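S.K.: how would this look folded up:
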Amino acid sequence: MVTDGQTGTRIDEVGNGIYRISTPISAEAIPPHGFSFNRYLIHDDEPMLFHAGLRKMFPLTRDAIATVMPPEKLRYIGISHMEADEVGALNDLLAIAPHAEPVCGKIAAMVNIGDIADRQPRALADGDTLATGQRTWQWLGAPHMPHGWDAGYLFDTSGDALLCGDLFTQGGADTPPLTESDILGPSEDFRKGMDYYSHTRNAPALMEKIAATEPRLLACMHGSAWAGDGGALLRALGRELEESETG
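M.R.: Predicted structure coming up:
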């Protein structure tokens, strides 16, 4: 459903109670094919937004959330790692949601979020869990994967979904909300054109740790969300990364 006709911002349910909020950016602004900035609303007893979004997109994010629930009832705002598209609107969201807490890894809390956020974050160590009601999320620490010392992801322990940050970043402004088609090829094309991976020597072990969760939904922050055998796709990404290092 389009929630802002001027920007094309839309919200779509891509999983049971998991909503993708996406704002497309034109090819004129981000050549050659445009781009998209996604946020994910987890509509649960204690609702969570994963990625606060860019500061200038705050009204778009707020209005999209309002089509599903009152934005002031947000309980958690999750952050994968420190970048403007993840934390830009954090304090604006905290201002309208009086009971909301930032949620991030311990490194992010120590070096960034504990200082810039108007409310103290809930800092998660690798393996820690966070219950939002019907779902329980586990923090997967993934330093430098694909970038950021503080990087990590939230995995629904039922196996339903992985909030996978900048993994599988796809270019393009007009991507479907949810797909079962190939996203590895497009994401590898994007990576080869703009090398945003850290090339950490721990990549194989980190990718296997993430793949072992065997998610059925990958909630990508740029491009389409993806449904299918997430473990297999994550391992395929791991092989691509290994080959790019050895080749």
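S.K.: Please count neighbours and contacts with C-alpha atoms only from this point.
M.R.: Fine.
S.K.: What residue, apart from its backbone neighbours, is nearest residue 233 spatially?
M.R.: residue 184 (7.5 Å; C-alpha to C-alpha, 6 or more residues apart in numbering).
S.K.: One more, so I can put them side by side:
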Amino acid sequence: METKIDEIAERIYRLSTFVQEIAAPAGFTFNQFLIDADEPFLFHCGPRSLFPPVSKALGAITPIERLRWISFGHVEADECGAMNLWLAAAPQAQVVHGQIACMVSLNDLADRPPRALADGETIDIGGKRVRYIDTPHVPHAWESGLIYEETTRTLFCGDLFSQIGHGPAIVTDSVLDAAIAAENAFQATSLTPATGPTIRMLATLEPHRLATMHGSSYEGDCAALLSQLADFYEAALAAKSAHSPAP
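M.R.: Presented below is the predicted three-dimensional model:
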């Protein structure tokens, strides 16, 4: 497998590997993102099986040994399966995540102690500023959280807006329909009363682009797109509640 490199914003690189066998016949992409700042920051580690091509791609941008920060949306193989391989390859790197993720998983799973971040805490990585945002149960797990790069206004939105297939690195046409089709296929998102409001909170950031883990990233009116995704999940929750048996 080959990992493709695309710069989706100034010094922000998408490292994308297409896997035909997943969601066949359309296939599925696994995307990691490198913020190439003075202290390089990797968001998403990828599964262990993809470490060879992804690390080779990152090494074409900057030496892996320079990597300083590693993070991901939640504890799941495609997000952090290769975490300890990255830590071994980059001796100065440290995993950063929210306090819940560190408490319930990463203090034990990571080969070096992680750094726990408070909701809204920022890290100045030299030329870029990364803000951590708690998003519990959005899209799935209790420990879920995302990052927002403030200088380019890029929201790294993890599994939100996942799309099946092999599209361009970044698009300006709406990815909402493709994201809804993927959600209907996988039914991967936790539907709770907090799902819509959490996504609407992300919309208030008014990001310029959405860096998605599966599928094309999006550049445009991200606040409107996030609000539309919140509408979809709120309608789905209402429909599910209406068909649930009375207690």
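S.K.: follow-up on the earlier one: contacting residues for the residue nearest to residue 233 of structure 1?
M.R.: For residue 184 of structure 1, the contact set (C-alpha atoms under 8 Å, 6 or more residues apart in numbering) comprises 168, 233, 237.
S.K.: Also residue 225 of structure 1?
M.R.: Contact analysis of residue 225 of structure 1 by C-alpha under 8 Å, 6+ apart lists 14, 20, 177, 178, 179, 217, 218, 219.
S.K.: Test my guess that residue 17 of structure 1 contacts residue 43.
M.R.: Yes. Counting by C-alpha atoms under 8 Å, residue 17 of structure 1 touches residue 43, with 5.1 Å between them.
S.K.: Mind checking which of these two has more residues around it?
M.R.: Taking neighbours as other C-alpha atoms under 10 Å, residue 17 of structure 1 and residue 43 compare with residue 43 leading, 22 against 14.
S.K.: Structure 2: which residue goes with that one?
M.R.: Applying TM-score structural alignment, one finds that residue 43 of structure 1 aligns to residue 36 in structure 2.
S.K.: if I look at that match, how far off is residue 131 of structure 2?
M.R.: 16 Å (C-alpha to C-alpha, to the nearest Å).
S.K.: Leaving aside the residues adjacent along the chain, what's closest to the residue most central in space within structure 1?
M.R.: Centroid-nearest residue in structure 1, with C-alpha atoms, centre = their mean: residue 165, separated by 3.5 Å. Closest residue to residue 165 of structure 1 apart from its sequence neighbours, by C-alpha to C-alpha, 6+ apart: residue 221 at 5.4 Å.
S.K.: quick one, longest helix in structure 2?
M.R.: helix 222-242 (DSSP state H).
S.K.: who's in contact with residue 6 of structure 2?
M.R.: 13, 14, 15, 169.
S.K.: so what corresponds to the second one in structure 1?
M.R.: In structure 1, the position corresponding to residue 14 of structure 2 is occupied by residue 20, as judged by TM-score structural alignment.
S.K.: do the same with the last one
M.R.: Correspondence of residue 169 of structure 2 to structure 1, assessed by TM-score structural alignment: residue 177.
S.K.: which ones are touching that match?
M.R.: With contact set as C-alpha under 8 Å, 6+ apart, residue 177 of structure 1 has these partners: 12, 14, 20, 223, 224, 225.
S.K.: The residues you listed in strands, which ones?
M.R.: When DSSP state E is applied, these are split such that 12, 14, 20, 225 fall in strands.
S.K.: which one among the residues you listed gets closest to residue 47 of structure 1?
M.R.: residue 20 (13.8 Å; C-alpha to C-alpha).
S.K.: secondary structure class for the residue lying closest to the closest one once chain neighbours are set aside?
M.R.: Nearest residue to residue 20 of structure 1, sequence neighbours excluded (C-alpha to C-alpha, 6+ apart): residue 40, at 4.7 Å. Put simply, residue 40 of structure 1 is strand when judged by DSSP: H, G, I helix; E, B strand; the rest coil.
S.K.: and the alignment partner in structure 1 of residue 111 of structure 2, what does it touch?
M.R.: Correspondence of residue 111 of structure 2 to structure 1, assessed by TM-score structural alignment: residue 118. Contact analysis of residue 118 of structure 1 by C-alpha under 8 Å, 6+ apart lists 91, 94.
S.K.: how close does residue 118 of structure 1 get to residue 215 of structure 1?
M.R.: 33 Å.
S.K.: So what's the residue count around the equivalent of residue 68 of structure 1 over in structure 2?
M.R.: Matched to structure 2 by TM-score structural alignment, residue 68 of structure 1 sits across from residue 61. Counted by other C-alpha under 10 Å, the residues lying close to residue 61 of structure 2 total 13.
S.K.: Sweet, I'm off.
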